[in-house]
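K.L.:
below are the sequence and a predicted model for it; my questions follow.
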Amino acid sequence: MPELPDWMRPPRPEGWLAEDLDNLPDAPRHTELIDGVLVFMMSPQRNWHRRVINALDRTLAAQAPEGFEINSEMTVRLDDYNRPEPDVIAATTTIDRDATWYEAKDVVLAVEVVSPESQHRDNAVKPRKYAEAGIGHFWRVDDVDSVTTVHVYELDDLTRTYVPTGIFRDTLTVDVPFPVELDVQALYA
């Protein structure tokens, strides 16, 4: 087995910190930090996954009112040991052109488009971490038997967990975090 490159070795016994991600020049794109551990997106993305992300990015950007910024391929700093990368983000702040992450307090919606290799993280790990960090809304987009399905959740502030508010296969219509109406099946067209 080949030896690991130096940049893959954690700089401290307790693991990596959120700020370490910006100092890994040889790390693959879409490297995330979950519980102090680097998570790499190593397998190629499916066409469905990429097209749904692009469509959500465009659709949400077109419908977002002033004061909201829609972005993708950016990480969110949840705490010192967690900096995941939601597939799409809605934030209430504009970040600097050289920024590589958002503060959790500024993110109002995190969207995960589920892939086979990220299924456990997207269904269990990330939603729990987003809720604990106070991100008010979470959407999980699945390809269920070749039907695009959006599961919408809202944060219960008391329990710091998400509660389901809808499952959408045709037209998604929500009022929060801002009014959105979208054709779910057109996300993969």
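P.N.:
Perfect, I can see it now. In this text the structure is predicted, and so the values were computed from the model without any measurement. Numbering: from 1, shown residues only.
K.L.:
going forward, measure contacts between C-alpha atoms and count neighbours the same way
P.N.:
Fine.
K.L.:
what separates the residue nearest to the spatial centre of the chain from A104, distance-wise?
P.N.:
Using Cα atoms, centre = their mean, the residue of the chain that lies closest to the mean C-alpha position is P86, 1.1 Å off. From P86 over to A104 the distance is 11 Å, taken as Cα to Cα, to the nearest Å.
K.L.:
what touches both of these two?
P.N.:
V76 (Cα atoms under 8 Å, 6 or more residues apart in numbering).
K.L.:
A strand includes the residue nearest to the centre of the chain, no?
P.N.:
No. Looking at P86 with DSSP: H, G, I helix; E, B strand; the rest coil, it is coil, so not inside a strand.
K.L.:
go ahead and confirm it touches E73.
P.N.:
Yes. Counting by Cα atoms under 8 Å, P86 does reach E73; the two are 7.1 Å apart.
K.L.:
another structure for you, compare them:
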Amino acid sequence: MDDLDSVNGIDDEPFPEWLRPPYRGFTVDDLFRLPELPSHTQLIDGGLVFRARQSIHHSRVNTLLEDGLRRTCPAHLRVRRETIVVLGPGQAPEPDVFVVRAEAAGGLDTDRCAARNVVLVAETVSPDSAIRDRERKPQLYARAGIPHFWLVEEGTRHRPVVHVHELDPDTGAYVETGVHRDRLTLTAPFAVDIDLTAVDRM
């Protein structure tokens, strides 16, 4: 270890072998098998993605969306937060908030959901994951056939701005159907009415 490493606090411990990806990348089975993974680790394109510490604002926005969806969620659906959604062998993101069919929601010990049972995914953009949230994840969700996607950006006065997308069955890609500030009022995938300014009071 040279002087610069010493100053930066870098030691000469070997890279953990279990963290080295195989030639074709990690799989979903690996994600749930590997020891000592930090909580909320995701799998994107066969690579492990570690989440940065959430800001208070990010957590409040997700709570606002979760509570708002629960108020009007029909009996055949359930609202979930920060649980792995399996999209394919090397794709297992953890959406901020999503809606899944009740028969597939599982109990308190459920650690994953299959994409075929998910009807809505919401991602709140964070600085550490902005490109993934805005670009790669929507591509993967659309490819998996999830019909509704919300991208939540930070607007003026730190209030959430919700970009609503629906899956175009002809192109297999999302089409933006509206941008909602102050209030989110929708009829699909079910009746939704969320006061986005309520984040000011949380």
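P.N.:
Received it, and whenever you're ready, just let me know what you need. Keep in mind it's a predicted model, so treat the numbers as computed, not measured.
K.L.:
got a TM-score for the two of them?
P.N.:
After superposition, the two chains reach a TM-score (TM-score structural alignment, normalised by the length of the first structure) of 0.94; 187 aligned residues with a Cα RMSD of 1.3 Å.
K.L.:
who's in contact with the residue nearest to the centre of the first structure?
P.N.:
Contacts here follow Cα under 8 Å, 6+ apart; on that basis P86 of the first structure touches S72, E73, M74, T75, V76, A110, V111, E112.
K.L.:
as JSON lines, the residues you listed with distance to N23 of the first structure would be great.
P.N.:
Formatted as JSON lines, the contacts of P86 of the first structure follow (distance: Cα to Cα, whole Å):
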{"residue": "S72", "distance to N23 of the first structure": "20"}
{"residue": "E73", "distance to N23 of the first structure": "17"}
{"residue": "M74", "distance to N23 of the first structure": "15"}
{"residue": "T75", "distance to N23 of the first structure": "14"}
{"residue": "V76", "distance to N23 of the first structure": "16"}
{"residue": "A110", "distance to N23 of the first structure": "25"}
{"residue": "V111", "distance to N23 of the first structure": "26"}
{"residue": "E112", "distance to N23 of the first structure": "25"}
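K.L.:
among those residues, who's most crowded?
P.N.:
In terms of neighbour count, T75 stands highest of the contacts of P86 of the first structure at 27 neighbours, by other Cα atoms under 10 Å.
K.L.:
that one matches what in the second structure?
P.N.:
Counting by TM-score structural alignment, T75 of the first structure corresponds to I84 in the second structure.
K.L.:
residue in the second structure matching Q119 of the first structure?
P.N.:
Taking TM-score structural alignment, Q119 of the first structure has A130 as its aligned residue in the second structure.
K.L.:
so where's the longest helix in the first structure?
P.N.:
helix 47-63 (DSSP state H).
K.L.:
where does that helix end up in the second structure?
P.N.:
By TM-score structural alignment, helix 47-63 of the first structure lines up with residues 56-72 in the second structure.
K.L.:
average offset of the matching stretch relative to the first structure?
P.N.:
Mean deviation of stretch 56-72 of the second structure relative to the first structure after superposition (mean Cα distance after the TM-score superposition for the first structure): 1.1 Å.
K.L.:
please identify the buried residues of that stretch?
P.N.:
For stretch 56-72 of the second structure, a neighbour-count test (16 or more other Cα atoms under 10 Å) marks H57, H58, R60, V61, N62, T63, L64, L65, E66, G68, L69 as buried.
K.L.:
give me the three-state assignment for R128 of the first structure.
P.N.:
Secondary structure, three-state DSSP: R128 of the first structure is helix.
K.L.:
over to the one 3 residues further on?
P.N.:
Going by three-state DSSP, the secondary structure assigned to A131 of the first structure is helix.
K.L.:
okay, how far is it across stretch 29-45 of the first structure, tip to tip?
P.N.:
End-to-end for stretch 29-45 of the first structure, by Cα to Cα: 12 Å.
K.L.:
same thing with stretch 129-136 of the second structure?
P.N.:
Note: stretch 129-136 of the second structure ends 10 Å apart using Cα to Cα.
K.L.:
what's the longest strand in the first structure?
P.N.:
Longest strand of the first structure, by residue count under DSSP state E: strand 147-156.
K.L.:
can you check which part of the second structure that strand sits on?
P.N.:
Counting by TM-score structural alignment, strand 147-156 of the first structure pairs with residues 159-168 of the second structure.
K.L.:
got a list of contacts for that stretch?
P.N.:
Residues outside stretch 159-168 of the second structure that contact it (Cα under 8 Å, 6+ apart) are 61, 142, 145-155, 173-182, 184, 196-197, 199-200.
K.L.:
from R53 of the second structure, how far out is the match of T75 of the first structure?
P.N.:
From I84 of the second structure over to R53 of the second structure (counting by Cα to Cα), the distance is 18 Å.
K.L.:
roughly how far out does the helix or strand harbouring A110 of the first structure sit from the chain middle?
P.N.:
Following DSSP states H and E, one finds A110 of the first structure within strand 107-113. In terms of Cα atoms, centre = their mean, to the nearest Å, the centre of strand 107-113 of the first structure is found 5 Å from the chain centre.
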